[in-house]
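Visitor: I would like to see how this sequence folds:
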Amino acid sequence: MTEQAETPTNTIHPSVTKEKTINVEASVKAGRLLFNKLGQPQRVVAPMVDGSELGWRLISRRYGAQLCYSPMLHSRLFSQDKKFRDQFLCEMDGHPELDRPLIIQFCANDPDVLLEAAKHVVGKCDAVDINFGCPQGIAKKGHYGSFLMEEWDLVYNLINKLATELGDQLPVTAKIRVFDDWSKSLEYAKLCLNAGAKFLTIHGRTREMKGQRTGLANWKLVKYLRENLPEGTVFISNGNILYPDDIERCIEDIGCDAVMSAEANLSNPGVFWTKSNDKEKLFPRVDRFMREYFDIVKSCKGTESKRCMKTHMFKALKTFLPHHTDVRAEIAKLTKNSSFEEIEKVIVMMENIVEDIFKKENIEELDKINIGEKQEWGGRYREVPYWRLQPFFRKVDGIEGKDLVKGALEEIAEKTKQQEALLERKKRKLQENEDDHHTKLHKVST
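Guide: Okay, here's the model as predicted:
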């Protein structure tokens, strides 16, 4: 492995042109105070385009989510277009008694435009987050998200602009991905804190890990970052969550303050349920859950919750629909202009199907949740009846998701071994340089 140049560990990256200097110790302390004020939330709904809008946040909160992020909003459109703002945020979004704590996320590549966008949400949320993690092609084309990872001056100035201009009025946080190089990842994370980020969310995957190449997040790398960032940093981990006990395991293994979930939450908001072993909360029946979600969406003002409902139905019902293709066909017919009456017909179809299933004499046996043996990755798979919400394991090149884990673990182990060896060499080199320096000083003094 080629050894990469190390960047300074206690300074801002040399390429960064600073806007305004932040007292990092005070900023980290302010972040901790904010985290405490929000109730020290441990279970976090990730920012998801067409995924974390008001209706889904509300149902997720019922199933244990303690902090929610909005979908990513385009800062330029949001700052310039009132119609765009009204489409994505209504009077119920961020309501103190309904939708808090809430962090609104923006993508951006211009600090001044980002500031103008953020000013519009003062009082409607608890903080704003900047998206430095999106790996999709649209982010590359739009020059935002993870495609700013090499532009450290811009990353710094985006965070710093909000931190210095809005201060405690509207704190700023950051969500980032990692580099294969652990040292570079650490310096990148430190840069965000130096710029004024109050929380730091680390997605333990690189920019290239997406779609068919998603793989596993590297918890060892994430733990390394956690252990080497300033004490007191509010640290949120994102990646590798399937079940509620994975959240507890992540907090214990990494030492993070909170755990964020995206895909697992979309498949089953019960991933956040840790209060009890209630099967109806951990793996809710599809018919009851969809009825509950439908009623929430009907109560939401604005158009976004209704518009996104079809997408959520497909994602949450991925294990149910292959068994009932007639339901899938009816969902496919729905559009953003479909009436609630048309949507409810699909809900009733599901209710009738599941009601018939529960009329079977051996339903108690059929409806059992079986917990598997502990796996190499540290958790346990569950066998869940298809009529209950559960994680979905995507196939890659025809191979089942569960079967891909072994190869992913081996890849992580090899990369971890390489990086640990590299860090050890750098540590020895620094020690040798320090020893040489002391020797020279001693010779001069004598």
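
Visitor: only C-alpha atoms for contact and neighbour calcs from this point on.
Guide: Fine.

Visitor: and the strands in the stretch 251-400 of the chain?
Guide: Taking DSSP state E, counting those that start in this stretch as the test, the strands found in the stretch 251-400 of the chain are 258-261, 370-374, 380-383.

Visitor: so can I have JSON lines of the ones you listed showing mean neighbour count and distance to V348?
Guide: Shown next, in JSON lines, are these (neighbours: other C-alpha atoms under 10 Å; distance: least, C-alpha to C-alpha, whole Å):
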{"stretch": "strand 258-261", "mean neighbour count": "24", "distance to V348": "29"}
{"stretch": "strand 370-374", "mean neighbour count": "11", "distance to V348": "28"}
{"stretch": "strand 380-383", "mean neighbour count": "14", "distance to V348": "26"}
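
Visitor: one more sequence to fold, the one below, so I can look at both together:
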Amino acid sequence: MPKLQGFEFWKTTLQEARYVVAPMVDQSELAWRLLCRRHGAQLCYTPMFHAQVFVRDANYRRENLYAEVCPEDRPLITQFCANDPEVFVQAGLLAQDHCDAIDLNLGCPQMIAKRGHYGVFLQDEWELLEKMVKLAHEKLSVPVTCKIRVFQDVERTVRFAQMLEKAGCQLLTVHGRTKDQKGAFTGMADWEHIKAVRKAVSIPVFANGNIHHLTDVEQCIQETGVHGVMSAEGNLHNPALFEGSSPPVWEMAEEYLEVVQQHPPCTLSFVRAHLFKLWHHTLQIHQDLREELAKVKSLEGLSEVSRQLRLRCQEEIAKEKEGAEERPRGDLPFPHWMCQPYVRPPPKVLVPNGQSQGSEETKTESHKRALEDSDGTPDSLSKNKQKKKARNPHKTFCLELKPKYMKCEQCGNPKGSKCVFDLCRACCKKKAYKEVADCPSHGLRFKTKADRQRVEEERAGAIGDQEPPDGSQGLPETHNTEQEVH
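Guide: Have a look, this model is predicted:
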């Protein structure tokens, strides 16, 4: 059967999916996908997998994809990050029998993507990307799709999308933010870029960005003309987003924990992260349970914290019904115990917009947290360092107070304090191997292993010299081979 392409693929295989759960690292695992499908999601992506690791590590493949194969979890698209055409194709070949399409991540803007040279940091290497998509389109039995971020220039974004379509991309997801729009710089996604891409290509297009409610989905489809809408952050705070409802948080939390128990194994850190997202607004009030949620180390412990949060919320509801004073909602549209998105507050920096009337507009700008004071006082430390300080009160982060380390003569890294060569472990290993020497400090035993092997070889040689030529040594004179058989 020939491979379906473009709109035929979207209509037949993806069943004209409009409501899409985004690929989210460590967050769009099987249990979460099944929960979202129960509440309106029509298509899900796996978390982003690293193509090179997927190819070389059988355990990685089994734990992240093969062990999560489920008949109810279709249609499903598997996403990879990659920067090598051959590796991307090999990963796709290993995954294609367990999904409906292979997606190339060209939108991840995080620092790890920059260091690994993948995601959005490939968006200027059009020749490489064209080769990757084209080769995968030719070799794989399932369609190839791509997820991209936009450029500042609309025309360049359009040409980028057209290049990917020409190379063989059968479906394109456009995140309406640029490479630099992340963290405090996130800002609003630009649907005009998405609209321009939709008009310029002849393959299905999904939109991503600014999706917090079902009304946002309908508005995005109406304004851009896309064929589907993808949600990530909004979906994490409300897995019933595509149903158009905002249920009590504990209903979603309990249902998710139930799915986790039905489809083990599920990494505990994934479950914890989902509960933090679901209970986000409530945890701002009940800080003690926030700390407890971070500490527990079992699924039962996470369930118990969620149960306590539910009881506290129900107590508040009961008090409100009795006529007690209602708790202020702040900027939230619903009470904190209802599923609802977390919207990052806009930066409060006003700059002139250049108009002659001198009006002002809000500009997306962020200020980094000031560096810690040299004395390393708790108030000046980051949250992560404060946690380390709580575990070890004697720990210091002051560079002047930290012990000075002697440097390795060969590479400049800190050397081992008891190394026989006064080197770091990497350099010591090379030298010990070359000279067949030991270094107890670094646990290297090249000389010991060589001596042991020499002794075993000498012992084996001595035993061989003692054997008679006919090889009959060790057989008693009255040996009965017939009894041996029986």
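
Visitor: can you calculate the TM-score here?
Guide: Here the TM-score for the pair of chains, by TM-score structural alignment, normalised by the length of the first structure, is 0.74; 349 aligned residues with a C-alpha RMSD of 2.4 Å.

Visitor: re earlier: nearest to E25 of the first structure, out of the strands of the stretch 251-400 of the first structure?
Guide: Minimum separation from E25 of the first structure across those (C-alpha to C-alpha) falls at strand 258-261, 20.7 Å.

Visitor: please name every helix or strand in contact with that closest one.
Guide: Counting contacts by 3 or more C-alpha pairs under 8 Å, 6 or more residues apart in numbering; DSSP states H and E, strand 258-261 of the first structure packs against strand 43-45, strand 234-238, helix 244-254.

Visitor: if you set the cut-off to 7 Å instead, what comes out?
Guide: Here strand 258-261 of the first structure touches strand 43-45, strand 234-238, going by 3 or more C-alpha pairs under 7 Å, 6 or more residues apart in numbering; DSSP states H and E.

Visitor: the last one vs the second structure, average distance?
Guide: After superposition onto the second structure, the mean distance of strand 234-238 of the first structure to its aligned counterpart is 0.5 Å, using mean C-alpha distance after the TM-score superposition for the first structure.

Visitor: cool, and the shortest one?
Guide: Using mean C-alpha distance after the TM-score superposition for the first structure, strand 43-45 of the first structure ends up 0.6 Å from its aligned counterpart in the second structure, as a mean over the superposed pairs.

Visitor: so that strand corresponds to what in the second structure?
Guide: Mapped onto the second structure using TM-score structural alignment, strand 43-45 of the first structure spans residues 19-21.

Visitor: over to stretch 431-439 of the first structure?
Guide: Alignment of stretch 431-439 of the first structure against the second structure: no match, by TM-score structural alignment.

Visitor: any idea which helix or strand carries the aligned partner of I148 of the second structure in the first structure?
Guide: Per TM-score structural alignment, the equivalent position to I148 of the second structure in the first structure is I176. Using DSSP states H and E, I176 of the first structure sits within strand 172-177.

Visitor: can you tell me which helices and strands that strand packs against?
Guide: strand 127-132, helix 152-165, strand 199-203.

Visitor: mind putting the ones you listed in TSV, mean neighbour count and distance to K119 of the first structure included?
Guide: What follows is those, written out as TSV (neighbours: other C-alpha under 10 Å; distance: least, C-alpha to C-alpha, whole Å):
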stretch	mean neighbour count	distance to K119 of the first structure
strand 127-132	24	10
helix 152-165	23	9
strand 199-203	25	19
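
Visitor: related to what we said a few turns ago, figure out which of the helices and strands packed on strand 258-261 of the first structure is closest to L422 of the first structure.
Guide: Across those, L422 of the first structure has its closest neighbour in strand 234-238 (24.0 Å, C-alpha to C-alpha).
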